[in-house]
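J.: predicted coordinates and the sequence they were generated for:
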Amino acid sequence: MVKAYISLRMFDRVIDIFFPPKRHGFVFSTLSLNFLMSKLIQCGKVDIARFVYQQLKRLGLSLNHYTYNLAIKALCKIGSLEEAAEVFEDMDKAGVTPNAFAYSTYIEGLCLNGKSDLGYQWLQEWRVTKVPLDTFAYTIVIRGFCNENRLREAAGVLLDMEKHGVVPNVYVYGELISGYCRYGNISKALFFHNKMMSKGIETNSVTVSVILKCLFQLGMTFEALSQFEEFIKSGIFVDRICYNLVLDALCKLGIVEDAMKLFNEMKKKQIVPDVVNYTTLINGYCCQGKLLDAFNLFKEMKDTGHQPNLVTCNILASRLARCGYVKKVYDFLDYMKTLGLKPNTVTLNMIIEGLCLGGKEKEAEAFLDSLQEKCLENYLALCNGYCEVNSLEKAFQLFMMLSRHGVIVRKGSCCKIVYEKLIDVLCRAGEMGKARMVFDILIGRGFTPDLLTYTQMIKSYFKVNCSLEACDLFNDMKRRGIKPDLVTYKVLFNAHSKINPKISSLADAIQSK
């Protein structure tokens, strides 16, 4: 009965079973109580797990290592670190000796709550008293320091553990390498990866993926591809996630055929592609305008037993729209339904924007009108589509229509991006009257434009010889607490140096504004 209630997450019922007003002398086994606490923590019901532990203490029941470990874990998750420390006192009173997991769990709790210094301090003190700490304790301290961007301290922990005879494993090095990659220090990441390999510690696909991802994010595409080839030649196992990073990079470089060769090599190595791998290549073909190849790959994906997801279908629907295949778009939407996939807002928006980009603005408008349930994001997609193809009058009129209906601003939507793009394209076209109208309406509705938008407006005002309006906008930006950057000041300098040739520095321009 308890397991049935827990499987349905009916925890209140379970609590009533375990802790009724009258117990009649009946006591549940510790195993059952541990099972309850474990599931509560897994489901995020940490406060209830804490309540269960408090009730167990009140009833004076006999608890085991696992119960205390769960209590420490639950209390650390809610930040009750002092209460978690008291569990060790409870264990001492009950004659239960804490194991390595209990100590490590507490250290992890400290690190997760931004107290990695204290976690490391406890690790060192417990090590002196011969507490049984394993490699995991060091791993979580290194992870904690990395999360706090204290990479030097994290590297120091690695040296410290080696000094005390604790042999680091791939997970210890992996945390440190991930930390350096997270903050873009790829040279240090590669240094520690090479050091790990030189010690005979085999790397894993997770660490390899982290390194490759960092290289790609830093724009070091060719270095990443070279590193990937080196990993392969070294006999390091790389999984489908690693392959997908490279497939995506090749597709973005426009060499989809090379990506396909790598895809086939991957299959030869008995690494079964998943939907993500197929979708990456389908997207690559779509970006190249090779719809037939994309749909052939889509068919292969289905034939090999992979169920297409919304991401895959959205890419294909969007490309059909961009190519102007209006009827095929509608047919594909019907086909999606046969797969059990319901087109969502993203699907519809990609089609609307795609039709605009494909020169089918009227069809995009008709598609939006045909939707039974419309939302602001759908109209924003149309506005964005107009902006992309320079249909500025249509974009402006759509914005004004939305403003009259009072639905132009909504938190959590893509409003900010679209409206700032609208202001930008109007400024570039010299339509400062319309740009300022959009700007003022947004300000009036509580929307605060960012620095880039202010700078673009100021620059555009200077271009049409409206220096007074530009300076007023500059002052308004500062009043709102938006700090100008070097680009903003350069705009001021360039404009004022044309007006007053005596101005020869940024400082003079700022002073004369």
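T.: Structure received.
J.: can we go C-alpha only for contacts and neighbour counts from here?
T.: OK.
J.: which residues does the residue most central in space within the chain contact?
T.: The centre of the chain sits closest to Arg182, judged by Cα atoms, centre = their mean, with a distance of 12.4 Å. Arg182 is in contact with Cys214, counting by Cα atoms under 8 Å, 6 or more residues apart in numbering.
J.: which strand or helix spans the residue nearest to Ile315 when sequence neighbours are not counted?
T.: Nearest residue to Ile315 in three dimensions, chain neighbours excluded: Asn283, at 6.4 Å (Cα to Cα, 6 or more residues apart in numbering). Of the helices and strands defined by DSSP states H and E, Asn283 is found in helix 275-287.
J.: just checking, what packs against that helix?
T.: Applying 3 or more Cα pairs under 8 Å, 6 or more residues apart in numbering; DSSP states H and E, one finds that helix 275-287 contacts helix 240-252, helix 256-268, helix 291-303, helix 310-322.
J.: I'd like those as a markdown table, with mean neighbour count appended.
T.: Listed next are the helices and strands packed on helix 275-287 as a markdown table, based on neighbours: other Cα atoms under 10 Å:
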| stretch | mean neighbour count |
| --- | --- |
| helix 240-252 | 21 |
| helix 256-268 | 16 |
| helix 291-303 | 15 |
| helix 310-322 | 22 |
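J.: for comparison:
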Amino acid sequence: MGRLADAMDNFSQMIGKGVQPNTVVYHSLIQGFSTHGDLRKAKELVYEMTNKGIPCPNIAFFSSVMDSICKEGRVMDAHDIFHLVTDIGLKPNIITFNTLIDGHCLVGEMEKAFGVLDSMVSAGIEADVFTYNTLAYGYCRCGRIDDGLILFREMLQNKPKPTTITYNIILDGLFRAGRTFAAKKMFVEMIETGITVSISTYSIILGGLCRNNCSDEAVTLFQKLGAMNVKFDIKILNTMINAMFKVRRREEANGLFAAISASGMVPNASTYSVMIGNLLKEGSVEEAENMFSLMEKSGCAPDSRLINNIIRILLENGDIVKAGNYMSKVDGKSISLEASTTSLLMCLFSSKGKYREQISLLPVNYQFFNGVG
């Protein structure tokens, strides 16, 4: 709020010098106070504009402010803005209503979201595909997939009709609910209906199969799609590398990793993390370290999650020296020890720990476990 206070000081100085603030100044202050939680001041400025005959912000402006507030979870504040809009004579449009519906869905208030939908219909505004997609996503997000399916079937019978995005929402919801058979059935239905299958759809299908212990099936589908010249993104390739390791198809995983650069794409941090983690799990420590070096040379910075994963795997394998080398990379800022890593260290190096006698192999600053337990 410091900058807003400075802005209000400048605003007051302008008025004191007889300079009339223009709409841009008012708009900036109204948006600032609204998004920072001081709706009282924002409302004062709006009414001040109307009293002075200065054109008020339009409905698009207020809808944008409401959207920002809703994304912070402040849905009731967004309702206050909505009431302000009607109070000054502006007419809410479908974007305004959809913004409120989305806000309630984001915080899991589905009944309130439908209450806004009822108000919208009462105002003579028909729900569009964005409205229904938002409601379907809301249901799936809070685990109410059956309600999402009911809504989806209603769309099939009426208007607006489901789009690729609608199918993607429901497919993802089904996979997350563990309903793999129903998701596969809907995917077939999607293709037969002639709905465009996007790269996002493939990502949901392949990722969902892997998540639900159908990695072999995912690899088979991936290969079929590749034969059809479907162009995959790096997210899908990362998923499939992991799936191939999971079903013991290591050579294929290595080949897919090599194909990333050959196809003109660039491995990202997740790609390297998947490769390193799986190589370590298989006991290929030297290959994993080579991959880590390749990662650093490529400019991809390892994150805390990867470093902690490497440390834990090496410790569990009894490779204390190598684990210590990675522990030395912990800086406490960008990379820090996770609770599970600390717990493992205490278990292994406490007075009764499995590797108690090897504690001197750890970096000095981690030898405080000596005598613990």
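T.: Cool, got the structure. All of these numbers come straight from a predicted model, not from anything done at the bench.
J.: residues in the second structure matched by the helix holding Asn283 of the first structure, start to end?
T.: Residues 234-246 of the second structure are matched to helix 275-287 of the first structure when aligned by TM-score structural alignment.
J.: measure Ser460 of the first structure to Asn64 of the first structure for me?
T.: According to Cα to Cα, to the nearest Å, Ser460 of the first structure and Asn64 of the first structure sit 72 Å apart.
J.: so for these two, which sits in the more crowded spot?
T.: Higher neighbour count among Ser460 of the first structure and Asn64: Ser460, with 24 against 16, using other Cα atoms under 10 Å.
J.: spatially nearest residue to that one, not counting backbone neighbours?
T.: In space, and not counting its chain neighbours, Ser460 of the first structure is closest to Cys427: 5.8 Å by Cα to Cα, 6+ apart.
J.: what separates the one you found from Val491 of the first structure, distance-wise?
T.: Distance check for Cys427 of the first structure against Val491 of the first structure: by Cα to Cα, it reads 15 Å.
J.: the two: which has the busier surroundings?
T.: Per other Cα under 10 Å, whichever of Cys427 of the first structure and Val491 has more neighbours is Cys427, with 23 against 19.
J.: residues touching Phe114 of the second structure, list them.
T.: Ile101.
J.: quick one, strands of the stretch 1-150 of the first structure?
T.: For the stretch 1-150 of the first structure, no strands are identified by DSSP state E, counting those that start in this stretch.
J.: which residues of it fall in helices?
T.: For the stretch 1-150 of the first structure, the helices defined by DSSP state H, counting those that start in this stretch occupy 2-7, 11-18, 30-42, 46-59, 65-77, 81-94, 100-112, 116-128, 135-147.
J.: now render these as CSV, adding distance to Gly385 of the first structure and mean neighbour count.
T.: Conversion of these to CSV gives the following (distance: least, Cα to Cα, whole Å; neighbours: other Cα atoms under 10 Å):
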stretch, distance to Gly385 of the first structure, mean neighbour count
helix 2-7, 47, 14
helix 11-18, 49, 15
helix 30-42, 44, 18
helix 46-59, 47, 17
helix 65-77, 46, 23
helix 81-94, 52, 15
helix 100-112, 44, 23
helix 116-128, 49, 17
helix 135-147, 40, 24
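J.: find the helix or strand that Met161 of the first structure is a member of.
T.: Using DSSP H and E, Met161 of the first structure falls in helix 151-163.
J.: typed the wrong thing, it's Glu286 of the second structure
T.: In this assignment (DSSP H and E), Glu286 of the second structure forms part of helix 285-297.
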